[in-house]
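K.L.:
return atomic coordinates for the entry below.
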Amino acid sequence: MNKQPQSKIFNRILSELREYRFSILISVVCALFTVYLTLLIPILTGRAVDCIVAKENVDFDKLIYILQLMVVTVVATFFTQWIMNRVNNRITYSVTKNLRDRAFAKLQHAKLSDIDSHPHGDFVSRIVSDADTFADGLLMGFTQVFTGVLTIIGTIYFMITISLKIALIVIIATPVSLLIAKFISEKTYKFFGTQAKLRGQETSYIEEIIVNKNIVRNMDYEDDALENFGSMNNDLADASMKATFYSSIVNPSTRLVNNLIYAAVGVFGAVMVTTGGITVGGLASFLSYASTYAKPFNEISGVITEFQNALACASRLFEVIDADVELDEGVDKLIEPRGSIEFKNVCFSYDKSKKLIENLNIKVEPGQKVAIVGPTGAGKSTIINLLMRFYDIDLGQILIDGRDIREIPLDDLRSNFGMVLQETWLKNASIKENLKMANPEASDEEIIEAAKASHAHSFIKKMPYGYDTVINAGEGTLSLGQLQLLCITRVMLNIPPMLILDEATSSIDTRTEQRIQSAFNKMMNGRTTFVVAHRLSTIKGADLILFIKDGAIVEQGNHSQLLQKNGFYAKLYRSDFEIN
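P.N.:
Below is the predicted model of the structure:
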């Protein structure tokens, strides 16, 4: 995920607004009317003052007419501003919703290498928090910057019509405010970008500690976790304070300059009144315009600060949207696959500077049960990731029924594998809905039959509403073993031609594991199956056992053959047997 320059981010935002051209046009028209009507009030006020001051007899009819006109103008301004704000809100939150949808959609197809290289909480921060911050900055840009620019142009016009000499004082001093705002905005963008990045890291750390809370407490790691969080929080506070400091001095700085301009206008205007160069009402109108002219600069300077923050957050959001997707060039689907799988001279590494798997060769016949064992970090799960194309190999080929898996559409490739992993995932829905994810057309009888086969039926019946019980995996209402049994049931409900069991019974006690092993054997019968497990008791019946060490196959054969070799597998088997 590459960062983009600020100018490119701004242009990208403009391109995102193109489809809202009609709504923006309505907003522009409303803004024009709002500004014009707002700027009529000082003129009408000045004329009302002249009706009273400049004449011996007050023209009450004219005064009442002016006051009525002012009331109509104020009411009309209210309605045009209300319409403008409503349209701006719709544009802003439609754009934000669209970006958030696209960012989440991209995560579904992004390369796992990109996802795994970032803390998962960072993606949460980008799609949720950064999107909200971007929306706030964009909304302020619509509602204040555009109307502010129109107000500045309008007030300059009206000030020139009243007195060109006094107007020049205001116009000549304007660049000072602009230079101050520009200088500070460059600083704020840098610190707001750092703030957003640190906020994402902190979110990730909080998520990590909460998810692993039991291990944290078991390892007596609370104090260390608190110390690490405190360090991260200090860095975030430091970046936030710097960003806030620079953003907080924009408004006072520009306001100081504008107040000095306002004072100069008042003094010079008063002198002109005494010489007859301007009426009292004209001076009153001009002072009102001078104040109105200064107000947008004060607001815009504050908005620029918020917009800098929005740009920094938009940059992080666009990084997700622009992330590389999985390469899917396959066109021909698998038709009734037999399950022949072959790895030919496969090389792969997560880090290009260090090879993990080199010249791996595996040949699996249809219907064979292949067990993959080896020490942690040897590359067991990596082989599964490559087979499913969660990662693409660097060199070599992986073939299914003689066809390179890169020629098979990704969705078709993966739909031909049933997976039961160590990590369980169930959505917040009823048990029945979760199980029917594998087969939406499954009947209640088929669901119950699959649950009985996986030994999940007994505990499901004890749930408050049976199969209609709504579960939330994050609430801890089900044990890890029960969650894993439901995942196994889900696969059993729609058994595809090939199976992958990656630590599938790791969270199930030995007694339950023995009970469902017969169900597994029935499910695996006639289907090519890859089993990754630490418990060697679960893989003794495999047709082929591969012992992986440092990304290479150092031993292969069936259980009896490998025990006779008295090598790595035999040593691992004996240690596992002794422990159990």
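K.L.:
only C-alpha atoms from now on, for both contacts and neighbour counts.
P.N.:
Fine.
K.L.:
please name the nearest non-neighbouring residue to Gly121.
P.N.:
Using Cα to Cα, 6 or more residues apart in numbering and skipping the chain neighbours, the partner closest in space to Gly121 is Ser204 (3.6 Å).
K.L.:
immediately after the strand or helix carrying the one you found, which helix or strand?
P.N.:
Using DSSP states H and E, Ser204 sits in helix 164-211. The helix or strand immediately downstream of helix 164-211 is helix 213-218, counting by DSSP H and E.
K.L.:
who's in contact with that following helix?
P.N.:
With Cα atoms under 8 Å, 6 or more residues apart in numbering as the test, helix 213-218 has contacts from 209, 222.
K.L.:
let's see it at 10 Å
P.N.:
207-210, 219-225 (Cα atoms under 10 Å, 6 or more residues apart in numbering).
K.L.:
which neighbouring elements make contact with the helix holding Ser204?
P.N.:
helix 120-124, helix 146-162, helix 213-218, helix 222-274, helix 280-321 (3 or more Cα pairs under 10 Å, 6 or more residues apart in numbering; DSSP states H and E).
K.L.:
out of those helices, which is closest to Phe33?
P.N.:
Among those, the nearest to Phe33 by Cα to Cα is helix 146-162 (10.1 Å).
K.L.:
what's the closest one packed up against?
P.N.:
Against helix 146-162 (3+ Cα pairs under 10 Å, 6+ apart) you get helix 21-53, helix 164-211, helix 280-321.
K.L.:
for that helix, buried residues please.
P.N.:
For helix 146-162, burial by neighbour count (16 or more other Cα atoms under 10 Å) applies to 146-152, 154-156, 158-159, 162.
K.L.:
try stretch 473-488
P.N.:
Those would be 473, 480-488, for stretch 473-488 by 16+ other Cα under 10 Å.
K.L.:
so how far is that stretch off the chain centroid?
P.N.:
Stretch 473-488 sits 27 Å away from the centroid of its parent chain (Cα atoms, centre = their mean, to the nearest Å).
K.L.:
what's the end-to-end length of it?
P.N.:
15 Å (Cα to Cα, to the nearest Å).
K.L.:
could you also give me the structure for this second sequence? I'd like to compare it with the first:
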Amino acid sequence: MSSQKRPQSVGPMGHGHGPGGGNMMMMGQKAKNFKGTLRRLLTYLKPRRNQLIAVILAAILSTVFMIVGPKIMGTAITELFEGAYGKFQGIPGAAINFDKIGQILLVLAGLYVFSSLFNYVQQYMMAGVAQNTVYDLREDVNKKLEKLPLHYFDGRSNGETLSRMTNDIDTIGSTLQQSLTQFITSIVTIIGIVIMMLSISPILTLISIVSLPISIFVIRPILKRSQKHFADQQRTLGQLNGHIEEMYTGHQVVKAFGHEKQAGDQFDKVNEELYEAGRKAQFISGIIMPMMFFIGNLSYVLISVVGGILVTQRAISIGDIQAFITYSKQFTQPITQTANIANIIQSTVAAAERVFELLDEEEETKEITTASLTRAQGAVTFEHVDFGYGEDLLIQDMNIEVLPGQTVAIVGPTGAGKTTMINLLMRFYELNGGKIKLDGLDTREVSRHDLRESFGMVLQDTWLFNGTIKDNIAYGKSGVTDEEIFAAARTAHADHFIRTLPEGYETILNEEASNISEGQKQLLTIARAVLADPPIMILDEATSSVDTRTEVFIQEAMKRLMEGRTSFVIAHRLSTIKDADLILVMDQGKVIEQGTHSELLEENGFYADLYNSQFSEKAG
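P.N.:
Reported below is the predicted structural model:
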């Protein structure tokens, strides 16, 4: 949803009202480092400087041809008036020279045609420049997102990142395509009109120009007051968008907990704030144009009176007066437009600054690959591993040795560090100290791509994209055949339910994959992991969303899948990990117990308490 308004697209000689004051401060946002950000934004235009020069030349020629028009029209009016006046006075041989007037009008028509042609050229070329620049920006942002560490996304809402990549970049593109050429046109128009007015009458020019500082003096306090309200409008608009997005994406939870009234009340509250800020901003800024028109009309009356006196004194011709009045009426429009565009450029630079802030975010630690990894055997070692999300360490001096082909279960209460351990294994986060080795190689010496290719993951939170079921299963491996996809689905016990769907494997999942059940989603992610055929498997509560019967099928499938592979299983239901080769019991970031199921029960420690508590709960 874009709240930014653009200048009204009125030609330099148009008589439209031009950009209203209400548009002038619509964004209400300023860049922290205007000059630095603007210079950086201009570097994206540098590869297209030749096209920009051509755009500027076309804009200048289009404007110049348009500006000369009223002067030539004035000549035709003078010719018509003098002929008619002479005939009226009975002067011998006096007549209207229609041939000469016709020639003047043909020249005028030619000027307007050329002006329109050059205007088309500059708009066409600028569209290409703007879209190519935005294309480059999007490419850079997309590449940057691929290099950002996981903690960047953990610490920011998805909406904020999306806003920078879409809304802010669109703002830059719109400004480049529309406002930049209008800014050039407005500047050329102002200069051209001043020159033409001076050539007609310096006295009348002085009267016309004097109205400008008076207008600025009158509207400046209004602009300052409106800016605060426009800033409030943008802030509350962002809050409202965020609230709507949260309530829409979580509408099932909202309904399940009966939170509709509170959500509606919160919406009404923010909406009321937005209404108040918008009403005040639009009302105050709406005063600008009437004030400017009032001052402009006073100037117009004064010019008409003085001009009439000069005509009676034969100081200037009546056609020149008509041309001058046309110029004076158009004089304030490009000035207002320039002020409006200057403010939009300021807001655009602020949007560019937000994009550059994203581009300047700290990337994942640069890879120094001194070792290559083809297909891992699956030996994993944690050596004195320390890690914390902040200053306080969550994991301290963790030491684990996992042999190839072993199934390792990780258990413990919520917040013990189970998922963190997996994140470290996948190198989603960098260690504070110690080493994690895969087949004896420090994982920091292997490329992230090769490392992560060695793992298959089935998470508690399923992720499926908008596409066919077949494409979702094939996501983890390129160049697979349909038969391989079908085989993976059969292994994961997903083939039967897929074939019962109307389109089978070609069934398209919607964006949230809400057209299949949670359990079916999990089966598809398991099929995806089966197809990827990785040497190491990570199962994070993989059976938490399926029924007991399906869980038995999945356990059988996983048992076959984990044969000959190293597997890490995070589980809360301890009954599912009795056969694990090694069970790691974690609490507060430390491995407090480790061993087989029977060994840990014999120790009668933390694990035994967890297991017995679950058993007694079931018995109860």
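K.L.:
now what about the TM-score between them?
P.N.:
With the length set by TM-score structural alignment, normalised by the length of the first structure, the two chains reach a TM-score of 0.91; 578 aligned residues with a Cα RMSD of 2.8 Å.
K.L.:
give me the buried entries from the contacts of helix 213-218 of the first structure.
P.N.:
Buried among the contacts of helix 213-218 of the first structure by 16+ other Cα under 10 Å: 207, 209.
K.L.:
between the contacts of helix 213-218 of the first structure, which is nearest Phe568 of the first structure?
P.N.:
Nearest member of the contacts of helix 213-218 of the first structure to Phe568 of the first structure, counting by Cα to Cα, is Met219, at 31.0 Å.
K.L.:
what does that closest one correspond to in the second structure?
P.N.:
Mapped onto the second structure by TM-score structural alignment, Met219 of the first structure lines up with Phe257.
K.L.:
again, but for Gly526 of the first structure
P.N.:
So, by TM-score structural alignment, Gly526 of the first structure is matched to Gly564.
K.L.:
same thing with Gly557 of the first structure?
P.N.:
Match for Gly557 of the first structure (TM-score structural alignment): Gly595.
K.L.:
my guess is its match meets Ile583, correct?
P.N.:
Yes - counting by Cα atoms under 10 Å, Gly595 of the second structure does reach Ile583; the two are 5.3 Å apart.
K.L.:
so those two - more neighbours on which side?
P.N.:
Each of Gly595 of the second structure and Ile583 has its neighbours counted (other Cα atoms under 10 Å); Ile583 has more, 26 against 17.
K.L.:
what sits against the match of Met219 of the first structure?
P.N.:
His251.
K.L.:
mind running it again at 7 Å?
P.N.:
By Cα atoms under 7 Å, 6 or more residues apart in numbering, the contact set of Phe257 of the second structure is empty.
K.L.:
quick revisit: export the helices and strands packed on helix 146-162 of the first structure to TSV and tack on distance to Ile398 of the first structure?
P.N.:
Formatted as TSV, these follow (distance: least, Cα to Cα, whole Å):
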stretch	distance to Ile398 of the first structure
helix 21-53	49
helix 164-211	35
helix 280-321	30
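K.L.:
tell me where the stretch 451-580 of the first structure has strands.
P.N.:
Applying DSSP state E, counting those that start in this stretch to the stretch 451-580 of the first structure gives strands spanning 470-471, 498-502, 528-532, 544-549, 552-557.
K.L.:
which one of the ones you listed is the most hemmed in?
P.N.:
Of all the strands of the stretch 451-580 of the first structure, strand 528-532 has the most neighbours on average by mean count of other Cα atoms under 10 Å, namely a mean of 25.
K.L.:
quick check: angle from that one to strand 498-502?
P.N.:
10 degrees (axes from the mean of the first three to the mean of the last three Cα atoms, to 10 degrees).
K.L.:
which helices and strands sit right next to strand 528-532 of the first structure?
P.N.:
strand 369-373, strand 498-502 (3 or more Cα pairs under 7 Å, 6 or more residues apart in numbering; DSSP states H and E).
K.L.:
which of these sits closest to Lys197 of the first structure?
P.N.:
Per Cα to Cα, nearest to Lys197 of the first structure of those: strand 498-502, 34.3 Å.
K.L.:
that closest one vs the second structure, mean deviation?
P.N.:
Mean deviation of strand 498-502 of the first structure relative to the second structure after superposition (mean Cα distance after the TM-score superposition for the first structure): 1.2 Å.
K.L.:
in the second structure, point out the residues matching that strand.
P.N.:
Using TM-score structural alignment, strand 498-502 of the first structure pairs with 536-540 in the second structure.
K.L.:
now tell me what touches that stretch from outside.
P.N.:
Here stretch 536-540 of the second structure has contacts from 378, 454-460, 565-571, using Cα under 7 Å, 6+ apart.
K.L.:
same check on stretch 78-97 of the first structure?
P.N.:
20, 23, 27, 30-31, 33-34, 131, 135, 138-139, 142-143.
K.L.:
what's the farthest-apart pair in the residues you listed?
P.N.:
Longest span within the contacts of stretch 78-97 of the first structure, Cα to Cα: Phe33 and Ala131, 31.1 Å.
K.L.:
those two: who's more crowded?
P.N.:
Counted by other Cα under 10 Å, Phe33 of the first structure and Ala131 do not tie: Ala131 has more neighbours, with 24 against 17.
K.L.:
show me the contacts for that one.
P.N.:
By Cα under 7 Å, 6+ apart, the neighbours of Ala131 of the first structure are 96, 100, 313, 317.
K.L.:
let me have the helices and strands packed on strand 528-532 of the first structure in a markdown table, extended by distance to Arg389 of the first structure.
P.N.:
Output for those, formatted as a markdown table (distance: least, Cα to Cα, whole Å):
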| stretch | distance to Arg389 of the first structure |
| --- | --- |
| strand 369-373 | 18 |
| strand 498-502 | 13 |
